[in-house]
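Undergrad: Turn this into a structure:
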Amino acid sequence: MPTFDVVSEVDVVDVKHAVENASRELNNRFDFRNVEASFDLKELVVTIKAEGGDFQLQQMEDMLRAAMVKRNVDPKAIKIDEKDIHRGKSFSRIVRFQQGLDTLLSKKIVKLIKEKKLKVQASIQGEKVRVTGKKRDDLQSVIAMLRAEELEQALQFDNFRD
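TA: Model (predicted):
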């Protein structure tokens, strides 16, 4: 029976390269001359630091998003903390990369699949959703339906087997 898995993962190497590219761009930008600003990556958590305040943090966030798009990392994979950290004259913002599907999103995916009344079964297995069906065409229509939906997290389709 054909199956596939719905997962939400980011490539750690691509994230690392995106952060490095954003750091290089930061060093070359004229508006960041003589300003203490940096990107720090530790275990899929990026800390954006700048002296200038919210405006410069927003510019650095845009640089990071642009670098991520160039490295084919989906911008939906990031979650930005709403509250900035202010210490002295330094401001920082935490950007987290989401790995795996949480239970609420997994249940929402299963519900969407069941609402379409396709001849497939969806089951939650840890941080992924496994979809099983008799026909390959049914599975491909599930993939197309999930891509068309506006979900709050980036989805990938793994382990497609006939």
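
Undergrad: alpha carbons only for contacts and neighbour counts from here, please
TA: Fine.

Undergrad: Off-centre distance for the longest strand seen in the chain?
TA: The residue-count maximum for a strand in the chain (DSSP state E) belongs to strand 90-97. Chain-centre distance of strand 90-97: 15 Å, with CA atoms, centre = their mean, to the nearest Å.

Undergrad: and this one, so I can compare the two:
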Amino acid sequence: MASKDCSFDVVSEVDLQEVDNAVNQTGKEIAQRFDFRNSKSSLTLEGDKITILADDDFKLKSVIDILQTKVMKRGIGLKNLDYGKIESASHGTVRQIVTIKKGISKEIAKDVVALIKGTKLKVQAQIMDDQVRISAKNKDDLQAVIGCLRQNDFPVELQFVNYRS
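TA: Below you'll find the model as predicted:
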């Protein structure tokens, strides 16, 4: 029997339906909370951008806290949220745009491959668009790579999918 390579893909995916649910839940909580009564605070999701509008910086921080709580409960990593700068908006309000990061950029993919090569395990790492494919003859080496990647802090949440043995 010929030995077969095992492999898995390292990706950074975000379920936009879950993000939409988190945004809707945040909006409902803002509408119900006493400290937001008579407030112009709101948030909208358009594509992969969340626009947060609030009366002042303090209320903006409160909306972001609520959003982060809802996003975490839905299983989305906070590293996948990229916060833009706070801007002045009309009627004395402030606005912040939060971009949802999807996929692994080329720079992060190169860091992942460099880390894997530094482990000296007998694995091959290959960059494919916005993911990295890891393959090896030994399943234990793949498990070691997953453990190593989980211990390191990358600017996006990594998921391990498509495991083939």
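
Undergrad: coming back round to it: which part of the second structure matches the helix or strand following the longest strand of the first structure?
TA: Past strand 90-97 of the first structure, heading to the C-terminal end, the next element that is a helix or strand (DSSP states H and E) is helix 103-115. Under TM-score structural alignment, helix 103-115 of the first structure corresponds to residues 106-118 of the second structure.

Undergrad: what's the counterpart of Val74 of the second structure in the first structure?
TA: You called it Val, but residue 74 of the second structure is Arg. Correspondence of Arg74 of the second structure to the first structure, assessed by TM-score structural alignment: Arg71.

Undergrad: Could you measure from that match over to Leu146 of the first structure?
TA: Counting by CA to CA, to the nearest Å, the separation of Arg71 of the first structure from Leu146 of the first structure is 23 Å.

Undergrad: Where does stretch 12-27 of the second structure end up in the first structure?
TA: Taking TM-score structural alignment, stretch 12-27 of the second structure hits residues 8-23 over in the first structure.

Undergrad: on that earlier part again, pretty sure the match of Arg74 of the second structure sits against Ala18.
TA: Yes. Arg71 of the first structure is within contact range of Ala18, at 6.3 Å (criterion: CA atoms under 8 Å).

Undergrad: So for the two, which residue has more residues nearby?
TA: Ala18 (23 against 17; other CA atoms under 10 Å).

Undergrad: that's a helix at that one, yeah?
TA: Yes. The assignment for Ala18 of the first structure (DSSP: H, G, I helix; E, B strand; the rest coil) places it in a helix.

Undergrad: ok, so what distance separates it from Ser123 of the first structure?
TA: Distance from Ala18 of the first structure to Ser123 of the first structure, by CA to CA: 34 Å.

Undergrad: Repeat that for Arg147 of the first structure.
TA: Taking CA to CA, one finds Arg147 of the first structure at 18 Å from Ser123 of the first structure.

Undergrad: what does Gln59 of the first structure give?
TA: 41 Å.

Undergrad: quick one, helices of the second structure?
TA: 16-32, 57-73, 106-118, 139-151 (DSSP state H).

Undergrad: I'd like those helices as TSV, with distance to Glu46 of the second structure appended.
TA: Output for these, formatted as TSV (distance: least, CA to CA, whole Å):
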stretch	distance to Glu46 of the second structure
helix 16-32	9
helix 57-73	15
helix 106-118	25
helix 139-151	31
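
Undergrad: Quick check: closest non-adjacent residue to Gln99 of the first structure.
TA: Glu9 (4.9 Å; CA to CA, 6 or more residues apart in numbering).

Undergrad: do Arg65 of the first structure as well
TA: Per CA to CA, 6+ apart, closest to Arg65 of the first structure is Pro75, 6.5 Å.

Undergrad: Enumerate every residue touching the one you found.
TA: Counting by CA atoms under 8 Å, 6 or more residues apart in numbering, Pro75 of the first structure touches Arg65, Met68, Val69, Ala154.

Undergrad: again, only this time at 10 Å
TA: Pro75 of the first structure sits next to Leu64, Arg65, Ala66, Met68, Val69, Phe97, Gln153, Ala154 when contact means CA atoms under 10 Å, 6 or more residues apart in numbering.
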